[in-house]
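**Student:** Here's a sequence, model it:
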Amino acid sequence: MYVCVLSETGDEEIYHTKNGKNTILSGSLVSSVNNLRDINDQRGAFFVFPDLSIRLEGVYRLKFHLYELVDTMVYFRHCIISDPFTVYSPKRFPGMTESTELSKAFANQGLKIRVRTDLGTRK
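**Tutor:** This next block holds a predicted model:
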């Protein structure tokens, strides 16, 4: 699976910040399938992007493109767009929330993702 970033309302992919110098999306933009169990102990196929980040504050959506590799051929299968979400500047960031139960379940199965349990207080 490949991921790219879209504006809150547009369908055009955003690759650079407004000044055109930096890529707006950083981290691994491609994920292979992971066969894991969910919080109900059901097996599933999951694509995880543990180090994905957006460098510019604003409201965005992610677009996920699913491809299938068959022998030496690559086939596009489907794409889906996330709901809008907000990216904050460091000064406006409201603080971390605890990791989801699904994230914790994946980490318990050996997937290398950061899990937050003790959040403390932010000053």
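**Student:** From here on, just use CA atoms for contacts and neighbour counts.
**Tutor:** OK.
**Student:** Just give me the neighbour total for the residue lying closest to Ile113 once chain neighbours are set aside.
**Tutor:** Nearest non-adjacent residue to Ile113, counting by C-alpha to C-alpha, 6 or more residues apart in numbering: Pro50, 5.7 Å away. Using other C-alpha atoms under 10 Å, Pro50 has 15 other residues around it.
**Student:** residues touching Pro50, list them.
**Tutor:** Taking C-alpha atoms under 8 Å, 6 or more residues apart in numbering, we find Pro50 in contact with Ser28, Lys112, Ile113, Arg114.
**Student:** And for Glu8?
**Tutor:** Val59, Tyr60, Arg61, Pro84.
**Student:** Check this protein and tell me which residue is nearest its centre.
**Tutor:** Phe49 (4.7 Å; C-alpha atoms, centre = their mean).
**Student:** Please enumerate the helices of the protein.
**Tutor:** For the chain, applying DSSP state H gives helices covering 101-108.
**Student:** Give me the residues contacting the lengthiest strand in it.
**Tutor:** Ranked by number of residues, the top strand in the chain under DSSP state E is strand 58-70. Contact with strand 58-70 is made by 1-8, 74-88, as judged by C-alpha under 8 Å, 6+ apart.
**Student:** To check against the first, give me the structure of this:
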Amino acid sequence: MATIWSEDMSEPLDLVKQRSTDDPMERTFIDPMLKNLVGSTITNGEILKDLDNKLGMFFIFNDLSIRKSGNYRIKFSLMCIEMMISVKLTLQTKVLASVFSKVVSVYPAKNFPGVVESSPLSVCFAKQGVKIHVRKENMIPK
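**Tutor:** As a prediction, the model looks like this:
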């Protein structure tokens, strides 16, 4: 599971205020909140080969987006989900481990520095059939 946090990892920033209008007639007393991290925030593990051709389990979040510009960290949590069947069906979750990403910088459109080159690991996974966005010049045949 992926969640978004402040750069110093002190607070979750999952919700942001929707841009409010300057028109007092259109303002409400309660500012609507939106999810800051959008896309598939939960994924299953996939067994793939890494850059050294070794099998491993990888959790690929290939369509995450962040609404508000700024510097963040993404917290990735590995969870165990158990289904309990008794009188009623319930799901029980337990966090097994968590890790924070390096700082992620999100730019407003006018300041966007451009697309970075695809990482060798991303290219490696794409060649194994993972639907992940990679730059075409990185996709040299096997």
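**Student:** TM between them?
**Tutor:** Between these two chains, after superposing, the TM-score reads 0.86 (TM-score structural alignment, normalised by the length of structure 1); 118 aligned residues with a C-alpha RMSD of 1.9 Å.
**Student:** picking up where we left off before, which of the contacts of Glu8 of structure 1 show up in structure 2 as well?
**Tutor:** When you map the contacts of Glu8 of structure 1 onto structure 2 and apply both residues aligned by TM-score structural alignment, their matches' C-alpha atoms under 8 Å, the shared contacts are Val59, Tyr60, Arg61, Pro84.
**Student:** re earlier: counterpart of the residue nearest to Ile113 of structure 1 over in structure 2?
**Tutor:** If you follow Pro50 of structure 1 across to structure 2 using TM-score structural alignment, you land on Asn62.
**Student:** re the thing from before, of the contacts of strand 58-70 of structure 1, select the buried ones using a PyMOL command.
**Tutor:** Buried residues among the contacts of strand 58-70 of structure 1 (16 or more other C-alpha atoms under 10 Å), as a PyMOL selection:
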select buried, resi 1+2+3+4+5+6+7+8+87+88
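**Student:** What's Ser77 of structure 2 aligned with over in structure 1?
**Tutor:** So, by TM-score structural alignment, Ser77 of structure 2 is matched to His65.
**Student:** Let me know how buried its match is, in neighbour terms.
**Tutor:** 16.
**Student:** Ok, the one 4 residues further on next?
**Tutor:** In terms of burial, Leu69 of structure 1 registers 9 neighbours under the definition other C-alpha under 10 Å.
**Student:** Likewise for Pro12 of structure 2?
**Tutor:** 15.
**Student:** doesn't Lys35 make contact with it?
**Tutor:** No. Contact between Pro12 of structure 2 and Lys35 fails when scored by C-alpha atoms under 8 Å: they sit 11.5 Å apart.
**Student:** hmm, which of the contacts of Glu8 of structure 1 are the buried ones?
**Tutor:** Tyr60, Arg61.
**Student:** which of the contacts of Glu8 of structure 1 sit farthest apart?
**Tutor:** Greatest spacing in these, by C-alpha to C-alpha: Val59 and Arg61 (7.2 Å).
**Student:** Could you check stretch 52-67 of structure 2 and say which residues are buried?
**Tutor:** Those would be Ile60, Phe61, Ile66, Arg67, for stretch 52-67 of structure 2 by 16+ other C-alpha under 10 Å.
**Student:** and the third one, what is it in contact with?
**Tutor:** Ile66 of structure 2 makes contact with Asn36, Leu37, Val38, Val106 under the criterion C-alpha under 8 Å, 6+ apart.
**Student:** ditto for the first one
**Tutor:** In this structure, Ile60 of structure 2 makes contact with Thr43, Asn44, Gly45, Glu46, judged by C-alpha under 8 Å, 6+ apart.
**Student:** and the gap between the aligned residue in structure 1 for the last one and Cys79 of structure 1?
**Tutor:** Alignment note (TM-score structural alignment): Glu46 of structure 2 maps to Asn34 of structure 1. When C-alpha to C-alpha, to the nearest Å is the yardstick, Asn34 of structure 1 and Cys79 of structure 1 sit 18 Å from each other.
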